[in-house]
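S.K.: I would like the atomic coordinates for the input below:
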Amino acid sequence: MAVYTEVSDEALVAFLADYAIGGLVAFRGIAEGVENSNYALRTEAGDFILTLYEKRVERGDLPWFLGLMAHLAGHGIPCPLPVHGRDGVALRELCGRPAAITTFLPGVWPRRVDIAHCGPLGAALARLHLAGEDYAPRRANALGPASWAALLARAADDADGVRPGLRAELEGALASILAAWPERLPSGHIHADLFPDNVFFLDRRISGLIDFYFAATDLLAYDLAVCLNAWCFETDYSFNVTKARALLAAYGAVRPLAEAEIAALPVLCQGAALRFALTRLYDWINTPAGALVTRKDPLDYVRRLRFHLAAKDASAYGL
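M.R.: Predicted coordinates for the structure are as follows:
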């Protein structure tokens, strides 16, 4: 989450007139994240989230995202529910940007991940994958393997300014990963960005899964790889195999992994680490001055990538 587009009181009041959620009480920008402009919104009917979709999100994809969220919420997944206007339309326009309001979910995301968070995460991810099975529309992963070479090319000339030798390291990793990438694994709808700040806990239970704007139809085990990267490394970049084992065991208790998925974990984790290293590198170089947004260090994910490149098999992840 972030704020790129400022919304005036007058514009927001006019926007809310199209909804049956009462008048404006308060709103404020949310600075975390890097993608869209987000506001915490309070009206006379309660608390909501207002999102203005910025340039990286394709407008044509937004009905898919909002439809998936509504589908998952209807199947018991604790995710935001899009709020429809008086005319039945959820996707509208505000300040020249596509915009939508969703329900607010209580809870806080874990600033320090411990083992007790990892089991609930694994089970919630598996339930999300199963709940999405009968959502018929599909969406290709715009940030999947087919996009990584172009992402690297867009940042390559500036990569060595971030750290000497970074360009060659990323180019070598990309070639290795693409050569080994699995094709015939179980697929379905994935979140693709389930970082700790997108998971809310309340009384040690998951109360919310948010930010579905990278969701896509892709390899289910790739979603696990994203989570292993995001949840199982310590602040010194050592990999916590106990956290990984808890995450994978809880996932497998709900949706058992196929042998081929287990065998592919190292390269899937390499790919997930590379994807976030590349998008963070691009944002590190190109985030506009003055944006109310938290830039994230791409080298964090380069360090994770090195661990996965050294992993010989799934035993590195506790299996």
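S.K.: from here on, just use CA atoms for contacts and neighbour counts.
M.R.: Will do.
S.K.: and residue 147, what element?
M.R.: For residue 147, the host element (DSSP states H and E) is helix 145-162.
S.K.: dump the residue contacts of residue 83.
M.R.: Residue 83 is in contact with 90, 100, 101, 102, 103, counting by CA atoms under 8 Å, 6 or more residues apart in numbering.
S.K.: for the first one, helix, strand, or coil?
M.R.: To tie it back to what came earlier, the one meant is residue 90. Per DSSP: H, G, I helix; E, B strand; the rest coil, the local secondary structure of residue 90 is coil.
S.K.: just give the nearest non-adjacent residue to it, would you?
M.R.: Nearest residue to residue 90, sequence neighbours excluded (CA to CA, 6 or more residues apart in numbering): residue 84, at 4.2 Å.
S.K.: check contacts around that neighbour.
M.R.: Contacts of residue 84 (CA under 8 Å, 6+ apart): 19, 90, 91, 101.
S.K.: please determine how far it is located from residue 224.
M.R.: According to CA to CA, to the nearest Å, residue 84 stands 32 Å off from residue 224.
S.K.: quick one: the longest helix seen in the chain to helix 145-162, angle?
M.R.: With secondary structure taken from DSSP state H, the chain has its longest helix at helix 265-286. Here helix 265-286 points in a direction 50 degrees away from that of helix 145-162 (axes from the mean of the first three to the mean of the last three CA atoms, to 10 degrees).
S.K.: show me what secondary structure element comes after helix 265-286.
M.R.: helix 299-310.
S.K.: what's the angle between that following helix and helix 145-162?
M.R.: Interaxial angle, helix 299-310 versus helix 145-162 (the same axes, to 10 degrees): 120 degrees.
S.K.: after the helix holding residue 147, next one along is what?
M.R.: Where DSSP H and E defines the elements, the next helix or strand beyond helix 145-162 is helix 166-180.
S.K.: which other helices and strands does that next one contact?
M.R.: Packing contacts for helix 166-180, counted by 3 or more CA pairs under 8 Å, 6 or more residues apart in numbering; DSSP states H and E, involve helix 145-162, helix 265-286.
S.K.: where does the residue nearest to the spatial centre of the chain sit: helix, strand or coil?
M.R.: With distances taken as CA atoms, centre = their mean, the residue of the chain nearest its centroid is residue 193 (1.8 Å). At residue 193, secondary structure determined by three-state DSSP is coil.
S.K.: to check against the first, give me the structure of this:
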Amino acid sequence: MAVYTHVPAEEMEALLERYGVGTLVSAKGIAEGVENSNYLVDTTEQRFILTLYEKRVDVADLPFFLALLDHLADKGLPVPRALADRNGTQLQTVAGRPACLIEFLQGVSVSHPTAAQAYATGEALGQMHAALADFDGQRANALGLEGWAALAQRCGADLDAIQPGLQARVQDELRYLADNWPGELPRSVVHADLFPDNVLMLGDKVSGIIDFYFAAQEVRAWDVAVTQAAWCFENDGTGFDADRAAALIAGYDASFGLSAAERAAFPALARGACLRFLLTRAWDWLNTPADALVTRKDPLAFLRRLDFYRDAVPETLGL
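M.R.: This next block holds a predicted model:
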């Protein structure tokens, strides 16, 4: 989440009028994340999230995302629906951007997860994968193996401005993954970005799963690897927490489960997860406008994770 586009109060009031959800009391920009512009909106009746979709989100993909949220909510998962206005319209235009008014879910995103919270997250991820078995939406993963290579090329030698030798390190990893990517494993729609700030917790219970805007078809177990890489290190990419990692896998096994082939391939999947976030963070680090209300995230935190997974074996990872 972030704020790139300013929404005048008058325009926000006009939007709320179309929904009949009370009058505007306050609207506060949310600075976390890097993808879209987000506001926490309070009216005289309730609270919402207003999301404006910025340039990285293809407007043509929005029907897929909205259908995905509706499908998961219909299955009883704690995901926020995009609300429809009085005319039944979910997708709006606000400040020249496509936008949605989204349900607000109670809960907080934890910055230092416990093993119990990791277990609950793994369990929720497995429940989500089970619920998606009959979802027929289609979206290719633009940030899969081919996308990583393209993004590395776009970053080019500027990677070495982040850390000397980073460009060569990235190219080495791309070659390894091209030779070892387990593309034959089962595929499904995946969340692809289940960081702690995309999970809402009430104590040790998951109360919300949010930000599905990278969801796409991909090797399903890669979603588990992304989640472990996001949840089981310190924020700077050091300090792998084996208890948290084992708890997350145990939670996933309790609700869905990894096959023997997925467990064997997990280190390579985790390396792919780390490279993906290293590259997108590097691109954002090099290209985020100076005046954007957004927190840039350190790409080297995922280089450190990548170095860890390069030497890891499945048993080390709670498998």
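S.K.: which pair in the contacts of residue 84 of the first structure spans the largest distance?
M.R.: 19 and 91 (11.7 Å; CA to CA).
S.K.: quick check: end-to-end length of stretch 189-203 of the first structure?
M.R.: So stretch 189-203 of the first structure: terminal residues 28 Å apart, CA to CA.
S.K.: on that earlier part again, roughly how far does the residue nearest to residue 90 of the first structure sit from residue 195 of the first structure?
M.R.: Using CA to CA, we find residue 84 of the first structure at a distance of 27 Å from residue 195 of the first structure.
S.K.: likewise residue 71 of the first structure?
M.R.: 21 Å.
S.K.: contacts made by stretch 294-305 of the first structure with the rest, please.
M.R.: Contacts for stretch 294-305 of the first structure (CA under 8 Å, 6+ apart): 2, 31-34, 229, 233, 237, 269-270, 273-274, 276-281, 283-284, 287.
S.K.: now do stretch 158-167 of the second structure
M.R.: 152, 156, 157, 282, 286.
S.K.: switch the cut-off to 7 Å
M.R.: Outside stretch 158-167 of the second structure, the residues that touch it by CA atoms under 7 Å, 6 or more residues apart in numbering are 156, 157.
S.K.: excluding chain neighbours, what is closest to residue 293 of the second structure?
M.R.: Nearest residue to residue 293 of the second structure in three dimensions, chain neighbours excluded: residue 3, at 5.4 Å (CA to CA, 6+ apart).
S.K.: and that neighbour, what does it touch?
M.R.: Counting by CA under 7 Å, 6+ apart, residue 3 of the second structure touches 29, 30, 31, 36, 37, 38, 292, 293, 294.
S.K.: cutoff 10 Å now
M.R.: Applying CA atoms under 10 Å, 6 or more residues apart in numbering, we find residue 3 of the second structure in contact with 28-39, 51-52, 54, 292-294.
S.K.: residue 71 of the second structure too?
M.R.: Contacts of residue 71 of the second structure by CA under 10 Å, 6+ apart are 65, 77, 79, 81, 131, 132, 134, 135, 136, 137.
S.K.: for residue 53 of the first structure, which non-adjacent residue is spatially closest?
M.R.: Using CA to CA, 6+ apart and skipping the chain neighbours, the partner closest in space to residue 53 of the first structure is residue 36 (5.1 Å).
S.K.: and that neighbour, how many neighbours?
M.R.: Per other CA atoms under 10 Å, the neighbour tally for residue 36 of the first structure reads 25.
S.K.: isn't it up against residue 100?
M.R.: No: look at residue 36 of the first structure against residue 100 with CA atoms under 10 Å: they stay out of range, at 11.4 Å.
S.K.: now do the shared contacts for these two.
M.R.: Listed as contacting both residue 36 of the first structure and residue 100 by CA under 10 Å, 6+ apart are 51, 52, 53.
S.K.: how is the residue nearest to the second one when sequence neighbours are not counted assigned, secondary-structure-wise?
M.R.: Which is residue 52 of the first structure. Spatial nearest neighbour of residue 52 of the first structure, chain neighbours left out: residue 99 (4.4 Å); criterion: CA to CA, 6+ apart. Using three-state DSSP, the secondary structure recorded for residue 99 of the first structure is strand.
S.K.: what do we get in the second structure for residue 99 of the first structure?
M.R.: Aligned by TM-score structural alignment, residue 99 of the first structure pairs with residue 99 of the second structure.
S.K.: ranges for the strands of the stretch 1-150 of the second structure?
M.R.: Taking DSSP state E, counting those that start in this stretch as the test, the strands found in the stretch 1-150 of the second structure are 24-29, 37-43, 47-52, 92-94, 97-103.
S.K.: so which of those is the most surrounded?
M.R.: Comparing those on average neighbours per residue, with mean count of other CA atoms under 10 Å, the densest one is strand 47-52 at a mean of 23.
S.K.: so that one versus strand 24-29, what angle?
M.R.: 50 degrees.
S.K.: packing partners of strand 47-52 of the second structure?
M.R.: Helices and strands touching strand 47-52 of the second structure, by 3 or more CA pairs under 10 Å, 6 or more residues apart in numbering; DSSP states H and E, are strand 24-29, strand 37-43, strand 92-94, strand 97-103.
S.K.: the third one against the first structure, how far on average?
M.R.: Between strand 92-94 of the second structure and the aligned residues of the first structure, the post-superposition mean distance stands at 0.8 Å (mean CA distance after the TM-score superposition for the first structure).
S.K.: list the contacts of that strand.
M.R.: So strand 92-94 of the second structure is in contact with 5-8, 11-12, 14-15, 50-53, 84-85, 98-101, going by CA under 10 Å, 6+ apart.
S.K.: same question for the last one.
M.R.: Strand 97-103 of the second structure is touched from outside by 5, 7, 15-16, 19, 36-41, 46-55, 57-59, 62, 66, 79-85, 89-94, with contacts defined as CA under 10 Å, 6+ apart.
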